[in-house]
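Colleague: attaching a predicted model along with its sequence, questions to come.
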Amino acid sequence: MSNAAGSSASAAASQNVQERRLMGLSAFDRHQSLMKNAIKYYRAQLPPEQQTVKTDYDVLKEQYRFVRTAEDDSTDSWDVRMARRYYAKLFKEYAVADLSRYRESKVGLRWRTEREVVIGKGQFVCGAKGCDERRALASYEVNFAYKEAGERKQALVKVRVCPKHAMQLNHKQNQQLIKKRKQELQKERLEHKKRQKHSQKTSGSKSDHSSTSDDSPESH
């Protein structure tokens, strides 16, 4: 009995030490430590890929959904199971963005691959495709509208990017704000001109009235 209690206390103490060690690490170092353990202890448990006449690309093209639903997973066919495994590897915490056509207000989004999750792409590294910036990253929630399997869908996704790509990600909104501000400034200028004209007209009327009074003959 005492041995069991001692083992339990020892395990609890060990867990506390590990928790304190993890909490003492920086966010990125903690991420690396957790990823290392996940790969070491859980990767071997992943089920082996089954052989099939179809290629993985063929199956993914047929079965992949940006955001899967219970209805998508309602069948037990190998095609769907394979798509589900692939979907599970995409780690839907942050998305990777393709901003190459941002001027057209077109943004491509996808979930991160396992390798990208491990190296911190989209979390500790800018989530814009091809960018390795690690400084001054900020997270944005993007309402992503897309068409899939002939159906229009929407998903609220997170994108974490550097200042440069934040401007590109929000290009449409920024342009709208600039346009709105220009309209406001134009309106302010027009109102200012109207006030000036009104002021000049009022001032001119007072001046004319004063001159008329001064020029009138004195009464005897």
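Modeller: On my side now, so go ahead.

Colleague: from now on I want contacts and neighbour counts done on CA atoms only, so please keep to that.
Modeller: Will do.

Colleague: for the closest residue to Arg134 other than its chain neighbours, give its distance to Ala138.
Modeller: Using CA to CA, 6 or more residues apart in numbering and skipping the chain neighbours, the partner closest in space to Arg134 is Val125 (4.7 Å). Taking CA to CA, to the nearest Å as the criterion, Val125 is separated from Ala138 by 11 Å.

Colleague: try Ile178
Modeller: As judged by CA to CA, Ile178 and Ala138 stand 22 Å apart.

Colleague: for Ala4, same thing?
Modeller: From Ala4 over to Ala138 the distance is 49 Å, taken as CA to CA.

Colleague: take the one below as the second:
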Amino acid sequence: MSSEYDVLKDAHRFLRDDTSEQPRSWAEHVARNYESGLFREFAVCDLKHFKSGNLALRWRTEDEVLSGAGQDTCGNTRCKRHSAEAGSRKRPELKTLELPFAYTERDEQFSALVKVVLCESCCRKLMWKRNHDKAQAATLDDVNHHPSDESRASSRLHISHRPPGRDARSASPRRRDDSSRHRRRPSRSPRRRDTHQD
């Protein structure tokens, strides 16, 4: 025999069409009764797995609405600024975000825009995966497709294979040992030519 909680877990919908007809089964009736007590203006979230890009959302309960949790305080249930007591000392700067939330119910994909109120540090957690992926893509893009990297690599090879004694300012190679082996021939220009012969 299943408990009421198990029945509720099976029949619950994150968003239920209000125009549909009356509940057909007891399980659907229990789920609709529970859902009628939820307030769907703002959701509260759990950012435990923010590095993988996954988050859990649920609607606020009546107690949370009355205390202002998730609207006047941070909507992350794991944040120290989530409880109303923490919010009464010094109110943190909060941001209202509208998130595209994709989820699966009964092997069907759904998506909805959900409003969440988060503090600055929880906003950074929420955007961490996206920013991390962008930074990695930019780094890979720079390494793989940056045209100056290839020219730098080829110039490094050219410099490293330059024969010893090559002057970096001139393109012609100079050999250090050439001066001892070969004597420089006299110039054959008319100015330097000797006029008398021996």
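Modeller: Cool, the structure landed. Quantities reported herein were computed from a predicted structural model and do not represent experimental measurements.

Colleague: which one's more surrounded, Ala4 and Ala138 of structure 1?
Modeller: For the pair Ala4 of structure 1 and Ala138, the greater number of neighbours falls to Ala138 (14 against 9), based on other CA atoms under 10 Å.

Colleague: ok, the more buried one touching Val161?
Modeller: Yes - with contacts counted by CA atoms under 8 Å, Ala138 of structure 1 reaches Val161, the gap being 5.7 Å.

Colleague: returning to what we had before: spit out the residues that contact Val125 and Ala138 of structure 1 alike.
Modeller: Val161 (CA atoms under 8 Å, 6 or more residues apart in numbering).

Colleague: output the longest helix belonging to structure 1.
Modeller: helix 171-215 (DSSP state H).

Colleague: how far off centre is that helix?
Modeller: Helix 171-215 of structure 1 sits 43 Å away from the centroid of its parent chain (CA atoms, centre = their mean, to the nearest Å).

Colleague: what does Asp98 of structure 1 align to in structure 2?
Modeller: Following TM-score structural alignment, the counterpart assigned to Asp98 of structure 1 within structure 2 is Asp46.

Colleague: what's near enough to touch that match?
Modeller: By CA under 8 Å, 6+ apart, the neighbours of Asp46 of structure 2 are Leu55, Ala56, Leu57, Asn76, Thr77, Arg78.

Colleague: and the gap between it and Val30 of structure 2?
Modeller: 25 Å.

Colleague: Three-state assignment for the spatially most central residue of structure 1, please.
Modeller: Among the residues of structure 1, Val159 comes closest to the average C-alpha position under CA atoms, centre = their mean, at 2.5 Å. Recorded secondary structure, Val159 of structure 1: strand (DSSP: H, G, I helix; E, B strand; the rest coil).

Colleague: that one maps to what in structure 2?
Modeller: Taking TM-score structural alignment as the alignment basis, one finds that Val159 of structure 1 is matched in structure 2 by Val116.

Colleague: so which strand or helix has the closest residue to Leu22 of structure 1 other than its chain neighbours?
Modeller: The spatial neighbour of Leu22 of structure 1 that comes closest, neighbours along the chain excluded (CA to CA, 6+ apart), is Arg30 at 5.9 Å. Remark: Arg30 of structure 1 resides in helix 27-42, with elements defined by DSSP states H and E.
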